[in-house]
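Q: quick one, what's the 3D model for this:
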Amino acid sequence: MQLRLVFTFLLFACGSSAVYAGCPAMFDAEMRLLHSSKTVNLCDLVEGKPVLVVNTASHCGFTPQFKALEAVHQQYGAQGLVVIGFASDDFRQEAKDEAEAAAICYKNYGVSFTMLAPSRVTGDRANAVFKAINRQSKQPDWNFNKYVIDKNGAVVQRFGSATKPDNKKVRDAIGMVL
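A: You can find the predicted model right below:
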């Protein structure tokens, strides 16, 4: 009986550590969704799954890549891949108004994957996810850098802005983590 009480206490004391044992530390964050007051717990979203992380901007020459990102999401989502777009104005190409950014993503390109509210992705003020990515790989040097991350939180491959999400090299990297 005492052992059961101790075990129960430890479960409550550990809290999210027990719940998120399969979640990489880099995703242990609550972030606001684009043009919403709602937040998403990234561990709930990615636990035990590979991830494609992309830093985005709604007024960039690479913005049409949203269409290919959505196609990747549709093709690989059922196999477990999670696509997350991190809106950012680090390169001064994000809409100043989140409603406009959301319209570009959701209405113009039909984005249904998770899009997060604008945050920093470079330097000391980068959000926690990109701080972890930047320690493992080259930080974004422009919008629409793509990072294929395995279910353990390791960056498997980084693709620059010019590499489209439906490029064979990106798809091959995704295939490696599925």
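Q: use CA for all of it now, contacts and neighbours both
A: Fine.
Q: confirm for me that Phe113 is in contact with Val72.
A: No - assessed by C-alpha atoms under 8 Å, Phe113 is found out of contact with Val72, at 9.8 Å.
Q: pull the contacting residues for Ala162.
A: For Ala162, the contact set (C-alpha atoms under 8 Å, 6 or more residues apart in numbering) comprises Phe62.
Q: mind doing that once more with 10 Å?
A: 61-62, 65, 142-146 (C-alpha atoms under 10 Å, 6 or more residues apart in numbering).
Q: and what of Lys131?
A: Counting by C-alpha under 10 Å, 6+ apart, Lys131 has contacts 26, 120-125, 137, 139.
Q: make it 7 Å
A: For Lys131, the contact set (C-alpha atoms under 7 Å, 6 or more residues apart in numbering) is empty.
Q: quick one: the helices in the protein, in order.
A: Assigned by DSSP state H, the chain shows helices spanning 2-14, 16-19, 42-46, 65-76, 98-102, 128-136, 168-177.
Q: mind listing what's buried along the second one?
A: Burial within helix 16-19, assessed by neighbour count using 16 or more other C-alpha atoms under 10 Å, is assigned to no residue.
Q: please give me the structure for this one as well, since I'd like to look at both together:
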Amino acid sequence: MKLYDYEAILPSGEVYSLSRYQGKVIVIVNTATKCGLAPQFEALEKIYNDYKENGLIVLGFPSNQFKQETENSKGAEEACRLNYGVTFPMHQISNVNGPHRNPIFGYLTSNSKAFLGEKIKWNFTKFLVDRQGNVVKRYSPKDRPEKMRKMIEELL
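A: Purely as a prediction, here's the structure:
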């Protein structure tokens, strides 16, 4: 399967195909609003605003797997919008590891093993995907979003 074959679920419950982003450069990040790294939302939003007109999309996937997220998807989305001004798409809370992980993260981790291993170690692991749907870089949770700018510009 390719990344575009997977479906994502918005906090509203709407299911859509990632094929809607075919031809775009994509940043996919697992998020948590109560995490110490949550200020990265602001940097991710800045990158999104700086490059969205050139074909970049940022997709946030909340996860409570590390016990740092609100109890429901709408609450997580609201916290992102109100506390950090996030306008990029957020999704339903889901697991990023283990047998019940979101299949998108199974794809991302299995296609980025060479970067940092298969398991996601913490919130704000960031995956950079090129216009063809290939995972080109995986950034660790502590990597600041600004570190992605140069490669994003090259891919755009």
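Q: and the TM-score between them?
A: Overlay of the two chains. TM-score (TM-score structural alignment, normalised by the length of the second structure): 0.89; 151 aligned residues with a C-alpha RMSD of 1.6 Å.
Q: Lys107 of the first structure pairs with which position in the second structure?
A: Aligned counterpart of Lys107 of the first structure in the second structure: Leu82 (TM-score structural alignment).
Q: what number of residues lie near that match?
A: Residues near Leu82 of the second structure, counting by other C-alpha atoms under 10 Å, number 9.
Q: near the residue nearest to Gly153 of the first structure when sequence neighbours are not counted, how many other residues are there?
A: What sits nearest to Gly153 of the first structure in space, not counting adjacent residues and going by C-alpha to C-alpha, 6 or more residues apart in numbering, is Pro24, at 5.1 Å. Neighbourhood size, Pro24 of the first structure [other C-alpha under 10 Å]: 19.
Q: Pro24 of the first structure contacts Asn152, doesn't it?
A: Yes - using C-alpha atoms under 7 Å, Pro24 of the first structure makes contact with Asn152 at a distance of 5.6 Å.
Q: hang on, the earlier thing: how near is the match of Lys107 of the first structure to Glu42 of the second structure?
A: Distance from Leu82 of the second structure to Glu42 of the second structure, counting by C-alpha to C-alpha, to the nearest Å: 11 Å.
Q: again, but for Val29 of the second structure
A: Counting by C-alpha to C-alpha, the gap from Val29 of the second structure to Glu42 of the second structure is 13 Å.
Q: more neighbours, these two?
A: Using other C-alpha under 10 Å as the criterion, Val29 of the second structure and Glu42 rank with Val29 on top: 25 against 16.
Q: which non-adjacent residue is nearest the more buried one?
A: Per C-alpha to C-alpha, 6+ apart, closest to Val29 of the second structure is Lys126, 4.5 Å.
Q: ok, the equivalent of the one you found over in the first structure - contacts?
A: Under the alignment by TM-score structural alignment, Lys126 of the second structure pairs with Lys146 in the first structure. Residues in contact with Lys146 of the first structure (C-alpha under 7 Å, 6+ apart) are 52-54, 158-160.
Q: just to revisit the earlier point, which of the contacts of Ala162 of the first structure sits closest to Ser17 of the first structure?
A: Lys146 (28.5 Å; C-alpha to C-alpha).
Q: and the closest one, how far is that from Thr39 of the first structure?
A: For Lys146 of the first structure, the distance to Thr39 of the first structure (C-alpha to C-alpha) stands at 23 Å.
Q: about what we covered before: a markdown table please, covering the helices of the first structure and showing distance to Ser88 of the first structure.
A: Converted to a markdown table, these look like this (distance: least, C-alpha to C-alpha, whole Å):
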| stretch | distance to Ser88 of the first structure |
| --- | --- |
| helix 2-14 | 34 |
| helix 16-19 | 28 |
| helix 42-46 | 17 |
| helix 65-76 | 14 |
| helix 98-102 | 10 |
| helix 128-136 | 11 |
| helix 168-177 | 22 |
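Q: and the strands in the second structure, which stretches?
A: Here the second structure has its strands, by DSSP state E, at 7-9, 15-17, 25-31, 56-62, 126-129, 135-139.
Q: surely Glu7 of the second structure and Ser17 touch.
A: Yes - Glu7 of the second structure is within contact range of Ser17, at 4.3 Å (criterion: C-alpha under 7 Å).
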